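Peer 1: sequence plus the predicted model coming up.
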Amino acid sequence: MKPRTKTSPQAPEVQHSRPAKPETRPYDAAQSLADILEVATVEFAEKGLGGARVDEIARLTRASKRMIYYHFDSKEALYLAVLERAFQSQARSEEELQLDDLQPDQALRTLVGFSFDYHQRNAMFVRLIMNENARNGEMFAQSDFIRRMNLSVKDRVRGIYDDGVKTGVFRSGINPVDLRMSIAALCFYPVSNRHTFSLLFENDMESPAAIAARREFVIEMIMRFVTKP
């Protein structure tokens, strides 16, 4: 009689699981648009409309040119969108000051200080304006959006000035548009010409102390000009 052989237990069936697919995030059109505009702002500010390249914007945003042209019909349309975004950002930041809650002299002082700080923090904004002026404002003139937004900017200065005249704080006879231009010029120049001016007059315009001193100088200059003696 042959010995009974032991049978080994049946090995469990090996389950071959498929590797997990990497998680894919849904396409965020709003974020993609914001990223494109952010990179395009720097590209246009540094190189102007003529020198900027959509290929470079696509590379820096890891987007395809096709995707950029999905959002914008042309490089010119992208450039105009960058300009509109820049002015919208400034206007919205100014609205947050809530100047209507302040007395006219304090409102004007706050507005001038804000304008100075905004230009200092946003050198790309200054460069965009410089580049567009070099083009005689050709693209700027095509934007009804910017013109509409600027109405609130003009009305804000006019309102502050008119209130100051009515309360006897400001002297009369000043054109609010001229006042706005003077504020813009005094805040714009320390950014647009800081390198050449610093070299010509051996004056460091970028140190915190120099910026703070210039800020107070600009505010005081405007207030002394407008305030009734």
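Peer 2: Looks like it arrived, so ask away.
Peer 1: CA atoms for contacts and neighbours, from now on please.
Peer 2: Noted.
Peer 1: number of residues surrounding residue 144?
Peer 2: Burial measure for residue 144: 11 neighbouring residues, criterion other Cα atoms under 10 Å.
Peer 1: show me the contacts for the residue nearest the centre of the chain.
Peer 2: Centroid-nearest residue in the chain, with Cα atoms, centre = their mean: residue 86, separated by 4.3 Å. Applying Cα atoms under 8 Å, 6 or more residues apart in numbering, we find residue 86 in contact with residue 125.
Peer 1: and it, what helix or strand is that in?
Peer 2: Taking DSSP states H and E as the criterion, residue 86 maps to helix 75-95.
Peer 1: buried residues of that helix, list them for me.
Peer 2: Of all the residues in helix 75-95, those buried under the rule 16 or more other Cα atoms under 10 Å are 75, 78-88, 90-91, 94.
Peer 1: can you check stretch 43-56 too?
Peer 2: So for stretch 43-56, counting by 16+ other Cα under 10 Å, buried means 43-45, 48-49, 52, 54.
Peer 1: can I get these in TSV with distance to residue 166?
Peer 2: Shown next, in TSV, are the buried residues of stretch 43-56 (distance: Cα to Cα, whole Å):
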residue	distance to residue 166
43	46
44	44
45	42
48	45
49	45
52	49
54	52
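Peer 1: farthest pair within those?
Peer 2: Greatest spatial distance in the buried residues of stretch 43-56: 45 and 54, 13.7 Å, computed using Cα to Cα.
Peer 1: in this structure, which spans are strands?
Peer 2: For the chain, strands defined by DSSP state E do not occur.
Peer 1: if we can go back for a sec, let's see which of the buried residues of stretch 43-56 end up in helices.
Peer 2: 43-45, 48-49, 54 (DSSP state H).
Peer 1: out of those residues, flag the one nearest to residue 151.
Peer 2: residue 45 (24.7 Å).
Peer 1: surely the closest one and residue 83 touch.
Peer 2: No - in this structure residue 45 lies outside contact range of residue 83 using Cα atoms under 8 Å: 9.9 Å.
Peer 1: so what sits against both of these two?
Peer 2: Shared contacts of residue 45 and residue 83 (Cα under 8 Å, 6+ apart): residue 128.
Peer 1: follow-up on the earlier one: now the residue nearest to the centre of the chain: how far from residue 45?
Peer 2: From residue 86 across to residue 45, the span is 11 Å (Cα to Cα, to the nearest Å).
Peer 1: what residues are shared contacts of the two?
Peer 2: Contacts common to residue 86 and residue 45, judged by Cα under 8 Å, 6+ apart, are residue 125.
Peer 1: ok, structure two:
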Amino acid sequence: MDLLPEPPARHGRAAATRQRILDAALAEFAANGLSGARVDEIAARSGANKRMLYAYFGSKEELWMVVLERAYAAKRAEERALAVNNLPPVEAMTALVRFNLRYVARHPEFVALLNAENLHRAAYLARSESVRALYSPLLEVLRDVLRRGVEAGQFRADADPVQCYLTIVSLGHFYVANMHTLSTIFGVDLGSEAALAAREQHCVQVVLGYLRPA
């Protein structure tokens, strides 16, 4: 005899519980990394119990994987929404630079997750096919922007898309990852809007200055 499908309300509750666990895990992992995060704390934050958490995700490590993949996917979704293919080359590159700085400034938890995963030498990220799949299209988009810039006489012809993207993300990531120490050293609030705007302008000038034909 066929089993009756579960009521929609039950599916909705399960999805809501799963989302609460993921939100709680993101906060706990961002604060304490994988090694320091406690399953008890994630369960308490989410209003679920440990048994339910393990039923959904199997282990703390598997939960970490899901949180990490979702963090990358969220960033790439916003990056795709820029639709830089529809922008002139200089505007497209400017949009990418600005986005990458502003995204990590809005989402310091993303920086924290990446820093923690690097402590594990990307052992968990290496198991993820979905994250790698997210970045192949990105490189194609960047390659297209660079090509159009060369054709318009605005970009140098020898710019490597991987190196260019590494520079774009590092200009923002380093700034946010070290914001507190640098603010203390230089006696300025690097998290203020004025400081972010100045940094944004500088990052754009650095990237476009490199890309300018000789």
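Peer 2: Sure thing, it's come through. Being a predicted model, the structure only gives us computed values, none of them experimental.
Peer 1: what would you report as the TM-score here?
Peer 2: Superposed pair, TM-score by TM-score structural alignment, normalised by the length of the second structure: 0.92. Supporting alignment: 205 aligned residues with a Cα RMSD of 1.3 Å.
Peer 1: work out the gap between stretch 72-83 of the first structure and the centre of the chain.
Peer 2: In terms of Cα atoms, centre = their mean, to the nearest Å, the centre of stretch 72-83 of the first structure is set 15 Å apart from its chain centre.
Peer 1: residue range for it in the second structure?
Peer 2: Mapped onto the second structure using TM-score structural alignment, stretch 72-83 of the first structure covers residues 57-68.
Peer 1: likewise stretch 123-141 of the first structure?
Peer 2: So stretch 123-141 of the first structure sits over residues 108-126 in the second structure, by TM-score structural alignment.
Peer 1: mind listing residues that contact the matching stretch?
Peer 2: Contacts for stretch 108-126 of the second structure (Cα under 8 Å, 6+ apart): 26-27, 29-31, 33-34, 65, 68, 71, 104, 131, 173, 176-177.
Peer 1: next, the buried residues of it.
Peer 2: Neighbour-count burial for stretch 108-126 of the second structure flags 109-117, 124-125 (criterion: 16+ other Cα under 10 Å).
Peer 1: mind putting these into TSV with distance to residue 146 of the second structure?
Peer 2: Converted to TSV, these look like this (distance: Cα to Cα, whole Å):
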residue	distance to residue 146 of the second structure
109	30
110	27
111	27
112	30
113	30
114	27
115	29
116	32
117	30
124	32
125	28
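Peer 1: among those, which pair sits farthest apart?
Peer 2: Longest distance between any two of those is 17.4 Å, between 109 and 124; criterion Cα to Cα.
Peer 1: any idea where the helices of the second structure begin and end?
Peer 2: Counting by DSSP H, the helices of the second structure are 8-36, 39-46, 50-57, 60-80, 89-106, 108-119, 129-151, 161-177, 179-186, 193-211.
Peer 1: mean deviation, the second one versus the first structure?
Peer 2: Put plainly, it is helix 39-46 of the second structure. Helix 39-46 of the second structure differs from its equivalent in the first structure by a mean of 0.7 Å after superposition (mean Cα distance after the TM-score superposition for the first structure).
Peer 1: so what corresponds to residue 52 of the first structure in the second structure?
Peer 2: When the second structure is aligned by TM-score structural alignment, the residue opposite residue 52 of the first structure is residue 37.
Peer 1: go ahead and confirm its match touches residue 28.
Peer 2: Yes - using Cα under 8 Å, residue 37 of the second structure is in contact with residue 28, at 5.8 Å.
Peer 1: circling back to that earlier point, quick check, nearest of the contacts of stretch 108-126 of the second structure to residue 192 of the second structure?
Peer 2: residue 176 (11.7 Å).
Peer 1: now do the same contact list for the aligned partner of the closest one in the first structure.
Peer 2: Taking TM-score structural alignment, the alignment pairs residue 176 of the second structure with residue 191 from the first structure. Residues in contact with residue 191 of the first structure (Cα under 8 Å, 6+ apart) are 119-120, 123, 126.
Peer 1: got those residues as TSV, with distance to residue 174 of the first structure columns?
Peer 2: Shown next, in TSV, are the contacts of residue 191 of the first structure (distance: Cα to Cα, whole Å):
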residue	distance to residue 174 of the first structure
119	24
120	27
123	30
126	26
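Peer 1: and those, which two are the farthest apart?
Peer 2: It's 120 and 126 that sit farthest apart of those, by Cα to Cα, at 9.0 Å.
Peer 1: check the mean deviation of the helix holding residue 86 of the first structure from the second structure.
Peer 2: Aligned to the second structure and superposed, helix 75-95 of the first structure gives a mean residue distance of 0.4 Å (mean Cα distance after the TM-score superposition for the first structure).
Peer 1: for that helix, the distance to its chain's centre please.
Peer 2: That offset, for helix 75-95 of the first structure, works out to 7 Å (Cα atoms, centre = their mean).
Peer 1: for residue 77 of the second structure, see how far away residue 45 of the second structure is.
Peer 2: Using Cα to Cα, residue 45 of the second structure is found at 27 Å from residue 77 of the second structure.
Peer 1: check residue 15 of the second structure too.
Peer 2: From residue 15 of the second structure to residue 77 of the second structure the distance is 21 Å (Cα to Cα).
Peer 1: how about residue 70 of the second structure?
Peer 2: Distance from residue 70 of the second structure to residue 77 of the second structure, by Cα to Cα: 10 Å.
Peer 1: same question, residue 71 of the second structure
Peer 2: Using Cα to Cα, residue 71 of the second structure is found at 10 Å from residue 77 of the second structure.
Peer 1: do residue 13 of the second structure as well
Peer 2: The gap separating residue 13 of the second structure from residue 77 of the second structure is 26 Å, by Cα to Cα.
Peer 1: now residue 186 of the second structure
Peer 2: Taking Cα to Cα, one finds residue 186 of the second structure at 35 Å from residue 77 of the second structure.
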